[in-house]
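Novice: I need the structure of the sequence given here:
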Amino acid sequence: MEFTSIPTDKWEWHPSPLPSQITLVTSRGADGALDLAPKSCLAVMAFDPLTVGFACNRGHTTYQNIVRTGEFVVNVLPEGLAPLAWAIIAFQGQERIDASGLTFLESKRVAVPRIAECTAHLECEFDDAVAFESGEAFVYGRVLAADILSEAVGAGERGYRLLDPCFYLDGGWAGMGAAKRPEA
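Specialist: Below is the predicted model:
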């Protein structure tokens, strides 16, 4: 195999060697206003307690809400809704909520709602954020409650097809495809 050097600026990676899952993060402002934002670059930071994080610009409403109110929900976006993630970024605030056409459900442990059309939800309590010189931050929080599509529980590889996660790929997206396991 031959390899070619690429820049250390992720915006110049075509294709990206690090596809990342697309999610919709919900948060509330101090005034109670709901915010919805597509986010990728999501990671599990720790297993005990379960802690997840995602990249976010510190100037974005999502970041400001989470730091101020201490709560957010990561909603797993199914591939069929990926075009929506691109469509709603043209809007802000309540206009984005209205344009999404999504259904918001009360969460179990946080005041921020889950999204009914998403296939899994992680209700989180803000823990901390690591700020970078670029104006970005990696926001992370402890998962207080989690749920997934009931039909996916215990369904093995079929469960992943039901969750139908999608991944950001250089301005577009792809589904997960068939789940595979190593041969024994």
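
Novice: Please count neighbours and contacts with C-alpha atoms only from this point.
Specialist: Will do.

Novice: can you tell me the helix or strand for Ala99?
Specialist: Following DSSP states H and E, the helix or strand that holds Ala99 is helix 93-100.

Novice: same for that helix, what does it pack against?
Specialist: Contacts defined by 3 or more C-alpha pairs under 8 Å, 6 or more residues apart in numbering; DSSP states H and E place helix 93-100 against strand 34-39, helix 82-88.

Novice: same thing but 7 Å
Specialist: With contacts defined as 3 or more C-alpha pairs under 7 Å, 6 or more residues apart in numbering; DSSP states H and E, the packing partners of helix 93-100 are helix 82-88.

Novice: Check which helices and strands the helix it packs on sits against.
Specialist: If you count contacts as 3+ C-alpha pairs under 7 Å, 6+ apart, helix 82-88 packs onto helix 93-100.

Novice: tell me, how many neighbours does the nearest residue in space to Ser40 that is not next to it in sequence end up with?
Specialist: By the measure of C-alpha to C-alpha, 6 or more residues apart in numbering, the closest residue to Ser40 outside its immediate chain neighbours is Ile22, 4.6 Å from it. Residue crowding around Ile22 was assessed by other C-alpha atoms under 10 Å; the count is 26.

Novice: quick one: contacts for Ile22?
Specialist: Applying C-alpha atoms under 7 Å, 6 or more residues apart in numbering, we find Ile22 in contact with 38-40, 77, 166-168.

Novice: Now show me the structure for the sequence below, then we'll compare the two:
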Amino acid sequence: MRREFNKAETSASAFYRLLTATVVPRPIAWVCSRSAAGVDNLAPHSFYTVASVNPPIIQFTSVGEKDTLRNIRATGEFTVNLAPEELFEQVNATGTAFTESISEFDAAGLTREPSLTVRAPRVGESPVALECRVHRILPMGDCTLVFGEVVHVAVSEEVLDGVHPRIDLLRPLSRLGLDEWGTMGQIRRIKRIRVDDWPGHFRP
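Specialist: The predicted structure is shown next:
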């Protein structure tokens, strides 16, 4: 038996909580942007994914109007840093609504690492940084989708197996519902089934 939640009969906040508790786990874009005044902002955004392969474009959503969005509009660039399990408390701390004059790098005790292609810095403690330039900014209801073309990637050699980042060494955090966060947990591997390996009546 299911309980039904009709959008027209459910408050917006309750419907939002349903979505964020069931569209899980959500990867975290730990976004660094630099304001026109030169203040480095760092904030986690948990509506985040790859939007295009060629060109390589990532997308995250700003829920409401935040410093991240204002800075990116002003400068046209940003970095997305992987949020690893070992930095759980720092990632959470950078979600605090500080005034725009305060840098979350300083408040959370994190290290600025210069980027090679954009002005916004990387998080020195993060194993992966994507340097991005704005591809498109798209309003969507009370949110804004930010699409960034990835122009450079920096990966710590400590998490690489050749050129492949090892998930067991990256140990990414994810967001769940309410104040719940997810860690990597068990890794399972399975190969995609080729159509030729299906019984004949399932083949095209």
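
Novice: Would you mind reporting the TM-score between them?
Specialist: Overlay of the two chains. TM-score (TM-score structural alignment, normalised by the length of structure 1): 0.87; 182 aligned residues with a C-alpha RMSD of 2.4 Å.

Novice: one step back: who wins for neighbours among the contacts of Ile22 of structure 1?
Specialist: Of all the contacts of Ile22 of structure 1, Leu77 has the most neighbours under the rule other C-alpha under 10 Å, reaching 28 neighbours.

Novice: residue in structure 2 matching that one?
Specialist: Matched to structure 2 by TM-score structural alignment, Leu77 of structure 1 sits across from Ala83.

Novice: residue contacts, the counterpart of Pro38 of structure 1 in structure 2?
Specialist: In structure 2, the residue equivalent to Pro38 of structure 1 is Pro44, according to TM-score structural alignment. If you count contacts by C-alpha under 7 Å, 6+ apart, Pro44 of structure 2 has them with 28-31, 91, 94-95.

Novice: Can you show me the strands along structure 1?
Specialist: In structure 1, the segments counted as strands under DSSP state E are 20-21, 23-28, 34-39, 42-47, 50-57, 71-76, 104-105, 114-115, 120-131, 136-148, 166-169, 172-175.

Novice: Would you mind giving these as JSON lines with distance to Arg96 of structure 1 added?
Specialist: Supplementary listing: those in JSON lines, determined by distance: least, C-alpha to C-alpha, whole Å:
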{"stretch": "strand 20-21", "distance to Arg96 of structure 1": "21"}
{"stretch": "strand 23-28", "distance to Arg96 of structure 1": "12"}
{"stretch": "strand 34-39", "distance to Arg96 of structure 1": "7"}
{"stretch": "strand 42-47", "distance to Arg96 of structure 1": "22"}
{"stretch": "strand 50-57", "distance to Arg96 of structure 1": "18"}
{"stretch": "strand 71-76", "distance to Arg96 of structure 1": "16"}
{"stretch": "strand 104-105", "distance to Arg96 of structure 1": "13"}
{"stretch": "strand 114-115", "distance to Arg96 of structure 1": "14"}
{"stretch": "strand 120-131", "distance to Arg96 of structure 1": "20"}
{"stretch": "strand 136-148", "distance to Arg96 of structure 1": "22"}
{"stretch": "strand 166-169", "distance to Arg96 of structure 1": "20"}
{"stretch": "strand 172-175", "distance to Arg96 of structure 1": "20"}
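
Novice: which one of these is the most hemmed in?
Specialist: Counting by mean count of other C-alpha atoms under 10 Å, strand 71-76 has the highest mean neighbour count of the strands of structure 1, with a mean of 28.

Novice: average offset between that one and structure 2?
Specialist: Relative to structure 2, and after both are superposed, strand 71-76 of structure 1 has an average distance of 0.3 Å to its aligned residues, where the measure is mean C-alpha distance after the TM-score superposition for structure 1.

Novice: for that strand, packing partners?
Specialist: With contacts defined as 3+ C-alpha pairs under 7 Å, 6+ apart, the secondary structure elements packing on strand 71-76 of structure 1 are strand 23-28, strand 114-115, strand 120-131.

Novice: Redo those strands as JSON lines? Include distance to Gly59 of structure 1.
Specialist: Compiled in JSON lines, those are given as follows (distance: least, C-alpha to C-alpha, whole Å):
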{"stretch": "strand 23-28", "distance to Gly59 of structure 1": "15"}
{"stretch": "strand 114-115", "distance to Gly59 of structure 1": "23"}
{"stretch": "strand 120-131", "distance to Gly59 of structure 1": "11"}
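
Novice: Let me know which of those is the nearest to Glu95 of structure 1.
Specialist: In terms of C-alpha to C-alpha, the element of these nearest to Glu95 of structure 1 is strand 23-28, at 14.5 Å.

Novice: on contacts alone, who are the packing partners of the closest one?
Specialist: Applying 3+ C-alpha pairs under 7 Å, 6+ apart, one finds that strand 23-28 of structure 1 makes contact with strand 34-39, helix 61-69, strand 71-76.

Novice: mind checking how far the residue nearest the centre of structure 1 is from Ala85 of structure 1?
Specialist: Geometric centre of structure 1, nearest residue: Thr23, 2.7 Å, by C-alpha atoms, centre = their mean. Thr23 of structure 1 sits at a distance of 8 Å from Ala85 of structure 1 (criterion: C-alpha to C-alpha, to the nearest Å).
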